[in-house]
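A.B. asks: Let's see this in three dimensions:
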Amino acid sequence: MKSISAKMQGKDFIRNYFSFIGLILVVIVFHVLTEGSLISSRNMMNIFNNFFSIGLGAIGVMFLMSLGELDLSVGAIMGFASAMGAFSAQVHVALIIPVCLLTGLAIGALNGVMISRLKVESFIGTLAMSFIARGLTTYFLNGTVGIPLTQRMFDQSYVKIAVFLVVAIVFYLLFEYRAYGKQCRAIGASAEAARQSGVNVERVRFLAFAISGLLCGLAGFFSLVRTCTASSSTGEAFEFEVLLAVLFGGMPLSGGWSVKFRAAIVGSIAMAVMQNGMSLMGIDGLTQQIVEGVILIIVVVISFDRRNTVVIK
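C.D. replies: You can find the predicted model right below:
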């Protein structure tokens, strides 16, 4: 009995501190492989730029995963929001920010209605929405659409740092200290028990998808002002980068009370370091995707907790 208890404690320790251990290992490995180029004052902003978008997406997805839901449309939402923001610039540049945010919020809300009201499985529903949003982006853009280069003023480091701090603080407080965050985790642990406790399960699910869409719209805006162009490839593979980030940060697929806000931040940092390190090593994008896919499988195997899953008969 003692040996079994010790094994269980060891597994719990790995799950609880996997994100920090993984982050330290990633930094050490790529710092060595890049011969010290990774942690340098000149490269730190490159890491932050990678972290910024992934972190925004991860914070939004965190609410969904605490419910035990998935969102495979975050990349498509980011790309479509960026495209709509580019079109709005032809009317007036002041419309870019609100159009990007409202576009992301609208698609997130549609996902929320589909999953919470129409009872479509989130995996299927968001995958279908991804195809729809990608198709609309390609149809409307028909290539690329640019915005005035003056909008690159929003790509300044101090702007992005300030925005991320505000977003992180607001949603940290919402998730950890407000009733809504507790309701998300309660539903992830047991939707029926939460409903019997008076929680409006459908409303909580709807709001979670809306939050995810809103933050994807914000990521789409900053992607647009960084290059001053929107294309049909904007946001490609973003959903898998975000998913890998939160899982690497120790986010359980089953959701529930074990979900921690730190998973979104720590995992996003690790993902940004890994991407930047591979780029410094000269690894091409296709090979990077293969490496990320392998790591995703490994992370799921290590972090997957079968005790918190429902047995399907």
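
A.B. asks: CA only for contacts and neighbour counts going forward, please
C.D. replies: Will do.

A.B. asks: Next up, identify which helix or strand M84 is on.
C.D. replies: helix 74-88 (DSSP states H and E).

A.B. asks: Could you list the buried residues of that helix?
C.D. replies: Within helix 74-88, the residues scored as buried using 16 or more other Cα atoms under 10 Å are 74-88.

A.B. asks: thinking D71 is in contact with L64, fair?
C.D. replies: Yes - between D71 and L64 there is a contact under Cα atoms under 8 Å: 7.4 Å.

A.B. asks: For these two, list the residues in contact with both.
C.D. replies: Residues touching both D71 and L64 (Cα atoms under 8 Å, 6 or more residues apart in numbering): F209.

A.B. asks: tell me the helices in the stretch 1-150 of the chain, going along the chain?
C.D. replies: 2-33, 41-66, 74-88, 96-112, 122-141 (DSSP state H, counting those that start in this stretch).

A.B. asks: Just name the most buried of these.
C.D. replies: Highest mean neighbour count of these: helix 74-88, a mean of 31 (counted as mean count of other Cα atoms under 10 Å).

A.B. asks: and for comparison, fold this next one:
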Amino acid sequence: MGIAMEKLKKLNFMGVLPYIGLIFVISVFYITSSGRLFQSYNIRIVIQQTVALGIICLGAVFVYSLGNMDISVGACLGLCTLIIITIVNATGNLLIGFLAALALALSFGLVNGAVSAWLGLPSVVTSLFLMFLGSGLQTIITIKTNTITSDYDFTFWKETSVQILTLVILAVILNYVFNYTKIGRYTCSIGANKECAQQSGINVFKYKIYAYLTMGFCISVASIFVLARTGSSSRLTGNGYHMDVMVALILGGMPLSGGMKSKISAALIGAFTYVLLTNGLTLSGVKVNQVPIVKALIFAIIVILTCRKKGNVLPR
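C.D. replies: The predicted structure is shown next:
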């Protein structure tokens, strides 16, 4: 009985830890930034950054619940923005650009899920290939000009209400899919024990692809908000985004090994905490070149605190 109570207390603590971390980040940087953290202009910046990252993290939850990871996120996001802005400049039609970006992102997801399953490769190997491929294509497309800009009016997508509403709608839909459909339950089961899931009749190949396709869809949606914020795309757009997603999910309480403790809320809490952390460090006077060092230290601490399985620290 005593052991059970100890385990329950530990579980409850780990469940509320991301919320404690969020409150801590808000409190510390509100003080160190002399209140600038909550100025209206800064709040809009935080929302813009959180929405794009949060949408991608929502899709990433499905992949990470498998115990996998995708480091081609940034390259895929960069290509999506390049495709959208190129098509918009040529046709003036954002819908066509989005559909082209969606097709690209879904193709990335299909290759990530299918090839790694067919060849029995760790997903990180396939996504590494796609990362190099995507980065190479970004460089080729922007070889004549480092940055492609557009005169398209993204005012609608810049509206704070539109951004928040989009994030909320996607969060509600994906929360339902993750918690109340086979896709979510089976991806968690695969992450918990792949062999057991297979023996239980779960089609591991199919549900792995579903997870990566979900992430691809989220990347294509997020690319619109990235463009709305920047108004341009370059060979560096999306650079390092895979690490942002990974750190955000960890800050949100996502177990690195996936499994049944995976949760959609990790995407929202983690994205908000991560953006506030980055934004707060800058407002507090930390030099730009020192911010990655601070984030790396925090990342290491969180990994140590949240690792639950010995010998299986990182996603597969």
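
A.B. asks: Need the TM-score from the superposition.
C.D. replies: Superposed pair, TM-score by TM-score structural alignment, normalised by the length of structure 1: 0.92. Supporting alignment: 309 aligned residues with a Cα RMSD of 2.0 Å.

A.B. asks: what about N312 of structure 2, how many neighbours?
C.D. replies: 12 (other Cα atoms under 10 Å).

A.B. asks: Can you name the residues that contact it?
C.D. replies: S257.

A.B. asks: Pull up the gap between it and N112 of structure 2, please.
C.D. replies: 21 Å (Cα to Cα, to the nearest Å).

A.B. asks: Over to V73 of structure 2?
C.D. replies: Distance from V73 of structure 2 to N112 of structure 2, by Cα to Cα: 11 Å.

A.B. asks: now L276 of structure 2
C.D. replies: Separation of L276 of structure 2 from N112 of structure 2 (Cα to Cα): 31 Å.

A.B. asks: same question, A60 of structure 2
C.D. replies: 13 Å.

A.B. asks: what does I147 of structure 1 align to in structure 2?
C.D. replies: For I147 of structure 1, the aligned position in structure 2 is S150, judged by TM-score structural alignment.

A.B. asks: Just tell me the aligned range of stretch 198-216 of structure 2 in structure 1.
C.D. replies: Taking TM-score structural alignment, stretch 198-216 of structure 2 hits residues 195-213 over in structure 1.

A.B. asks: what's in contact with the matching stretch?
C.D. replies: With Cα under 8 Å, 6+ apart, stretch 195-213 of structure 1 has contacts from 57, 59-61, 63-64, 67, 71, 74, 77, 104-109, 111-113, 115-117, 180, 183-184, 187, 191, 194.

A.B. asks: List the buried residues of that stretch.
C.D. replies: 199, 201-202, 204-213.

A.B. asks: Just send those back as CSV, with secondary structure and distance to A230 of structure 1 too.
C.D. replies: Putting these into CSV (DSSP: H, G, I helix; E, B strand; the rest coil; distance: Cα to Cα, whole Å) gives the following:
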residue, secondary structure, distance to A230 of structure 1
V199, coil, 40
V201, helix, 36
E202, helix, 34
V204, helix, 32
R205, helix, 30
F206, helix, 28
L207, helix, 28
A208, helix, 27
F209, helix, 24
A210, helix, 23
I211, helix, 23
S212, helix, 21
G213, helix, 18
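
A.B. asks: Between those residues, which sits nearest L244 of structure 1?
C.D. replies: Closest to L244 of structure 1 out of those is S212 (16.1 Å), distances taken as Cα to Cα.

A.B. asks: Next one: the counterpart of R229 of structure 2 in structure 1 relative to C100 of structure 1, how far apart?
C.D. replies: Here R229 of structure 2 is matched to R226 in structure 1, going by TM-score structural alignment. Applying Cα to Cα, the value for R226 of structure 1 to C100 of structure 1 is 14 Å.

A.B. asks: L56 of structure 1 now?
C.D. replies: L56 of structure 1 is 14 Å from C100 of structure 1, by Cα to Cα.

A.B. asks: any idea how far L8 of structure 2 is from G2 of structure 2?
C.D. replies: L8 of structure 2 is 10 Å from G2 of structure 2, by Cα to Cα.

A.B. asks: Alright, I will stop here.
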